[in-house]
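Engineer: give me a model of this one.
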Amino acid sequence: MRSRRFLLSLLATVCLAAGPTVETTTLRIVVKTLKGTPVERASVIVRFNEGRSLRKLGRQVRTNWETRTNSEGVAKIPPIPKGKILVQVIAKGYQTFGQEFEIDEDEKTLEIQLNPPQPQYSVHQ
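Structural biologist: Take a look at the predicted model:
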């Protein structure tokens, strides 16, 4: 009798902990200049919109990822939930890039081109 109760409670706990499954996507971000050369060591931040986050055993894990591009200008993001994301790219000597994307594929590659900085004007010279 006790073993039967124990098994039922264990099964209920496992089912509750699993929770609903979240569809994920693997994201690859390629950062280049306007001339097509890769931008090395650019900071790439990916934020999930609308308060979404990955879930692991019923608790929230992350709402964003931060990484840097490699020598080929590529940043690989681990599996994240499908849906709207905000991608921000910051690199020395370039304008900051920020844009929302709708991700619904299992694997997605985003190609981002960075613009050179705009000239600064000042009345003080």
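
Engineer: please count neighbours and contacts with C-alpha atoms only from this point.
Structural biologist: Noted.

Engineer: quick one, longest strand in this structure?
Structural biologist: Selection of the longest strand in the chain by residue count, based on DSSP state E, yields strand 24-33.

Engineer: what segments of this structure are strands?
Structural biologist: Secondary structure of the chain (DSSP E): strands located at 24-33, 43-48, 55-56, 59-60, 64-68, 74-81, 83-90, 97-103, 107-114.

Engineer: which residues are contacting stretch 28-42?
Structural biologist: If you take CA atoms under 8 Å, 6 or more residues apart in numbering as the criterion, stretch 28-42 is touched by 68-77, 89-92, 107-115.

Engineer: center of this protein, which residue is that?
Structural biologist: Centroid-nearest residue in the chain: Val46, 3.5 Å away (criterion: CA atoms, centre = their mean).

Engineer: tell me the contacts of that one?
Structural biologist: When contacts are taken as CA under 8 Å, 6+ apart, Val46 is in contact with Asn64, Trp65, Glu66, Ile85, Leu86, Val87, Gln88.

Engineer: sequence B follows; please return its structure for comparison with A:
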Amino acid sequence: MLSRRSIWFHLVVILGIVLLSSWPAMGQDKPVNRGRKYKAPPATSHIEIQVTKKSNGKPIQNAAVILNPSKDGKDEGSLEVKTDPDGKAIVDIIPTGSVVRVQIIANGFATFAEDYQIDESNREIQVSMIRPQEQVSSYVDNSGKVSTRKPGVQEPERQTPPASQTTPSTQPAKPAPNQ
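Structural biologist: Below is the predicted model of the structure:
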């Protein structure tokens, strides 16, 4: 016959085996939380922007195309791409349903800017660039006139007085001899 001690020992061992074998099953009732829940990225649109000269329809290479998307009034960042030799800029990461401000800067052409609502998965945008126009004025009608200013930084012309108009007061003073 078994002693009381060995009965208690066997009972504890059996109870431990039963508890250990049922322990993993107890954790299966609750979902295990391991960090953040995966959230799929938003759907994006494929946008092709074709940049051409308005005068002859030829593509403009290396024009800067700046895209500023915003969705529900929240800024989504900005992106700048250059046009290829065919005058195309292709972007695939703009969220569908957003408003995109497209700005185009090309040497020798007036800057272009316009907002577009992107609701479809594919969008083609045609932009015809024009030469810089004369500044808008409320005094003179400059509509349709070509700009008279050259592109780039404008420096004022400095006028130097002719040599015959110099007076003794404008001539530099001679240094005094050291004694």
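
Engineer: quick one on the thing from earlier: which members of the contacts of stretch 28-42 of structure 1 are classed as buried?
Structural biologist: The neighbour-count criterion (16 or more other CA atoms under 10 Å) marks 68-70, 73-77, 89-91, 112-114 among these as buried.

Engineer: hmm, back to that, in structure 2, point out the residues matching the longest strand of structure 1.
Structural biologist: Mapped onto structure 2 using TM-score structural alignment, strand 24-33 of structure 1 spans residues 44-53.

Engineer: what about the matching stretch, how far off from structure 1?
Structural biologist: Once fitted to structure 1, stretch 44-53 of structure 2 is off its aligned match by 0.7 Å on average (mean CA distance after the TM-score superposition for structure 1).

Engineer: list the buried residues for that stretch?
Structural biologist: Result for stretch 44-53 of structure 2 [16+ other CA under 10 Å]: buried residues Thr44, Ser45, His46, Ile47, Glu48, Ile49, Gln50, Val51, Thr52, Lys53.

Engineer: surely the fourth one meets Asp119?
Structural biologist: Think Ile47 of structure 2. No - contact criterion CA atoms under 8 Å: Ile47 of structure 2 and Asp119 do not qualify, at 11.2 Å.

Engineer: coming back round to it: separation between the residue nearest to the centre of structure 1 and Pro117 of structure 1?
Structural biologist: 22 Å (CA to CA, to the nearest Å).

Engineer: over to Thr69 of structure 1?
Structural biologist: Separation of Thr69 of structure 1 from Pro117 of structure 1 (CA to CA): 20 Å.

Engineer: and if you look at Ser9 of structure 1?
Structural biologist: Counting by CA to CA, the gap from Ser9 of structure 1 to Pro117 of structure 1 is 61 Å.

Engineer: try Leu86 of structure 1
Structural biologist: 21 Å.

Engineer: quick one: which of these two has more around it?
Structural biologist: More neighbours surround Leu86 than the other of Leu86 of structure 1 and Pro117, with 15 against 11 (other CA atoms under 10 Å).

Engineer: residue in structure 2 matching that one?
Structural biologist: For Leu86 of structure 1, the aligned position in structure 2 is Arg101, judged by TM-score structural alignment.

Engineer: tell me which residues touch that match, please.
Structural biologist: Contacts of Arg101 of structure 2 by CA under 8 Å, 6+ apart are Ile66, Leu67, Asn68, Pro69, Ala113, Glu114, Asp115, Tyr116.

Engineer: alignment lookup: the second one to structure 1.
Structural biologist: The equivalent of Leu67 of structure 2 in structure 1 is Val46 (alignment by TM-score structural alignment).

Engineer: got the contact list for the closest residue to that match other than its chain neighbours?
Structural biologist: Among residues not flanking Val46 of structure 1 along the chain, Val87 sits closest, at 4.7 Å (CA to CA, 6 or more residues apart in numbering). Contact partners of Val87 of structure 1, counting by CA under 8 Å, 6+ apart, are Val44, Ile45, Val46, Arg47, Phe97, Gly98, Gln99, Glu100, Phe101.

Engineer: buried subset of the residues you listed?
Structural biologist: Using 16+ other CA under 10 Å, the buried ones in the contacts of Val87 of structure 1 are Val44, Ile45, Val46, Arg47.
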